[in-house]
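Asks: this is the structure alone, sequence omitted:
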């Protein structure tokens, strides 16, 4: 049975709202979506692309205990409500109250690549030491961060928050809301350059996460990343305890060894003076440094470092981010690697490196199906064409691609490596599907907007599957 999260009295005191239709209630969760609303939830009627007030009836049918609203007329005859002037502002105030009433050590994570993966790794690491709350999915924006905070149980011992951005100035208010005890930047890479103008500005925006640190908090900085100096400067401006992670001898958290195999990776690292050897339960070159960052963050907030290292063996890939599935098609079995959730040059290179560590079955090939990388700005063609080199280094046999930007990559590839090209992911499906054969390993990757998930669905539908 879910434990009490908010009473009506607590929620009213936090938001300054007005109770309607019932003076006393308790909720066990907070929801913004009637499709996932559960009995006992407080439904938050946000106005975004759609107006949550239009779904109040469905929320109560789903079992919502009460609703946070701004239009009292919409809740008449439906159920208990807490009326505020602005629903998003009310959610933020609820988040602040959740933060202030809990003794949990909070960690905020951002970066151009690997935010969600590192957040999940941190949750695994910290759960070995105590009750850990975390962002679900990629709830990392102006409503996702306060939603995650508002859901934090008061008895939590640790909490991990993912913070994202699309434009300059978006990270600052979110880190100031979380007030982390440790803030971690995974890396700096060409993502959102189209909106921010330069990689230097991307680094400055990411560095803003250190502004929200609690006094004496730790800044976990990627020493090997481009413009790491700007991140270090941001950490120092905010009086943070500096913890650099990377491969260099100057790093407080240093990767010493890393080896990939078909079922995961084995690593050795020195974390603030202690040498740790550990196993990671998922494949991926990106886990080399992300795991070191997660262990360093665990250590600085008081987690058990040894227990965290052991826990990483239980880490698993999740939808759209490297899940490998055996597909038993009519022509034979092949391996499908779904990395279709997002992409930029750095994550593409990491995915290719991981693919190179996988060995195709007899007669099989390493194949990639790639969609456009978005928001790369004026140099987008060069970034796409530049993927030709890491593809060659990874020993990829055939490249299938879709989207206008990926045309630049196809032009840069030798004819022997060109599998096929289409303008859209839908049009790519009938090109790649008949080209596959038993033993192949197929990596599908692209920015979310390139809709490469459609290719994943089509290839999965070639026959039944079983998790690899």
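Replies: Alright, I've got the coordinates. All figures in this text were calculated on a predicted structure; none of them were measured in a lab. Numbering: from 1, shown residues only.

Asks: alpha carbons only for contacts and neighbour counts from here, please
Replies: Noted.

Asks: what packs against the helix or strand residue 220 falls within?
Replies: Secondary-structure assignment from DSSP states H and E places residue 220 in strand 218-222. Contact here means 3 or more Cα pairs under 8 Å, 6 or more residues apart in numbering; DSSP states H and E; on that basis strand 218-222 packs against strand 182-185, helix 228-237, strand 241-246, helix 287-300.

Asks: quick one: the ones you listed as JSON lines, columns for mean neighbour count too.
Replies: Output for the helices and strands packed on strand 218-222, formatted as JSON lines (neighbours: other Cα atoms under 10 Å):
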{"stretch": "strand 182-185", "mean neighbour count": "30"}
{"stretch": "helix 228-237", "mean neighbour count": "19"}
{"stretch": "strand 241-246", "mean neighbour count": "22"}
{"stretch": "helix 287-300", "mean neighbour count": "25"}
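
Asks: take the one below as the second:
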């Protein structure tokens, strides 16, 4: 028997909404094209579509219930709806409630490049240690991050969430909901300069990830990146208890000693405090070697 992710009562308490019927959902969806039977469908408004127009289709495809903020015509009186004031705010509330009830160790990942690959590598590594949940694909924005949180099983021992941004202030909002124990910045590169006056401003926006760190939280940073000192100072100001640097730099806590790149794989030698690890990656490219160091730093 599948354990419910959300019951009508739990979701109503989390969102301040009202449900006229009893139901239990095993997942959360915002898209009828990928909806699974048993999902709670949240009717969000986008630039081109209004999810409320797809509520009937979601229920027909087996959704356990739908979260709405307006009337849906032509539905049966007994249709399982959770009525709230605003569905986007409701999704954020579900995410915050899921984070509040979770005892998982949470890792948040951002960076100009490498964040999705690093998140997936962390998922694989931590799955060997206990029940692990990670945000799917690139769900890392103002609705993707809370959606991922809302999908987190209460029994998860580890949670890994990707945080993205296009403008200052975005990551700050997301990280305060995700509340990571470990915050990883893979690197800072000129990937968002169309929205920022300088690369330093990009670094400052990435550093907002530290604003949500839990007490005793850890910052994991690319020691080779020229913005390391700037990011490190931001982490300290935010209250990080420890900063772990990774890279080739001689003072990196997790240091790349050797990297043999092949056409389809790489062989890595990495030095950690008190240990030297040698391992093979079934992925080519020096960037994957650096991602692996970030993973080691986050889980060590």
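Replies: Done, it's in. No experiment lies behind these values; they were computed from the predicted model shown.

Asks: what value does the TM-score take for this pair?
Replies: Put the two chains on top of each other and the TM-score (TM-score structural alignment, normalised by the length of structure 2) is 0.96; 297 aligned residues with a Cα RMSD of 1.3 Å.

Asks: ok, average deviation of the strand holding residue 220 of structure 1 from structure 2?
Replies: Its aligned residues in structure 2 lie a mean 0.5 Å from strand 218-222 of structure 1 after superposition (mean Cα distance after the TM-score superposition for structure 1).

Asks: and the angle for that strand with helix 287-300?
Replies: Between strand 218-222 of structure 1 and helix 287-300, the angle comes out at 170 degrees (axes from the mean of the first three to the mean of the last three Cα atoms, to 10 degrees).

Asks: so is the residue nearest the centre of structure 1 in a helix, a strand, or just coil?
Replies: Centroid check for structure 1 by Cα atoms, centre = their mean gives residue 116 as the closest residue, at 1.9 Å. Following DSSP: H, G, I helix; E, B strand; the rest coil, the label given to residue 116 of structure 1 is helix.

Asks: wait, it sits on residue 161?
Replies: No - using Cα atoms under 8 Å, residue 116 of structure 1 is not in contact with residue 161; the gap is 9.4 Å.

Asks: which residue ranges of the stretch 1-150 of structure 2 form helices?
Replies: Assigned by DSSP state H, counting those that start in this stretch, the stretch 1-150 of structure 2 shows helices spanning 8-15, 55-60, 87-101, 115-127, 144-150.

Asks: what's the closest non-adjacent residue to residue 50 of structure 2?
Replies: With sequence-adjacent residues excluded and distances taken as Cα to Cα, 6 or more residues apart in numbering, residue 50 of structure 2 is closest to residue 44, at 6.2 Å.

Asks: the one you found corresponds to which position in structure 1?
Replies: Alignment note (TM-score structural alignment): residue 44 of structure 2 maps to residue 46 of structure 1.

Asks: that match touches residue 34, doesn't it?
Replies: No - the pair residue 46 of structure 1 / residue 34 is not scored as a contact, 11.6 Å apart, by Cα under 8 Å.

Asks: for burial, what's the neighbour tally of the closest residue to residue 45 of structure 2 other than its chain neighbours?
Replies: Once flanking residues are discounted, residue 45 of structure 2 sits nearest to residue 51: 5.7 Å by Cα to Cα, 6+ apart. Neighbours of residue 51 of structure 2 under the rule other Cα atoms under 10 Å: 21.

Asks: what do you get for the one 4 residues further on?
Replies: Residues contacting residue 55 of structure 2 under the criterion other Cα under 10 Å number 25.

Asks: list the contacts of residue 165 of structure 2.
Replies: Going by Cα atoms under 8 Å, 6 or more residues apart in numbering, residue 165 of structure 2 touches 140, 141, 171.

Asks: so the second one touches residue 163, yeah?
Replies: Yes - applying Cα under 8 Å as the test, residue 141 of structure 2 and residue 163 come out as touching, 6.5 Å apart.

Asks: quickly list what's touching both of the two.
Replies: Between them, residue 141 of structure 2 and residue 163 share the contacting residues residue 174, judged by Cα under 8 Å, 6+ apart.

Asks: these two: who's more crowded?
Replies: For residue 141 of structure 2 versus residue 163, neighbours defined as other Cα under 10 Å are more numerous around residue 163 (29 against 18).

Asks: wait, isn't that one in contact with residue 142?
Replies: No - with contact defined as Cα under 8 Å, residue 163 of structure 2 and residue 142 do not form a contacting pair (9.0 Å).
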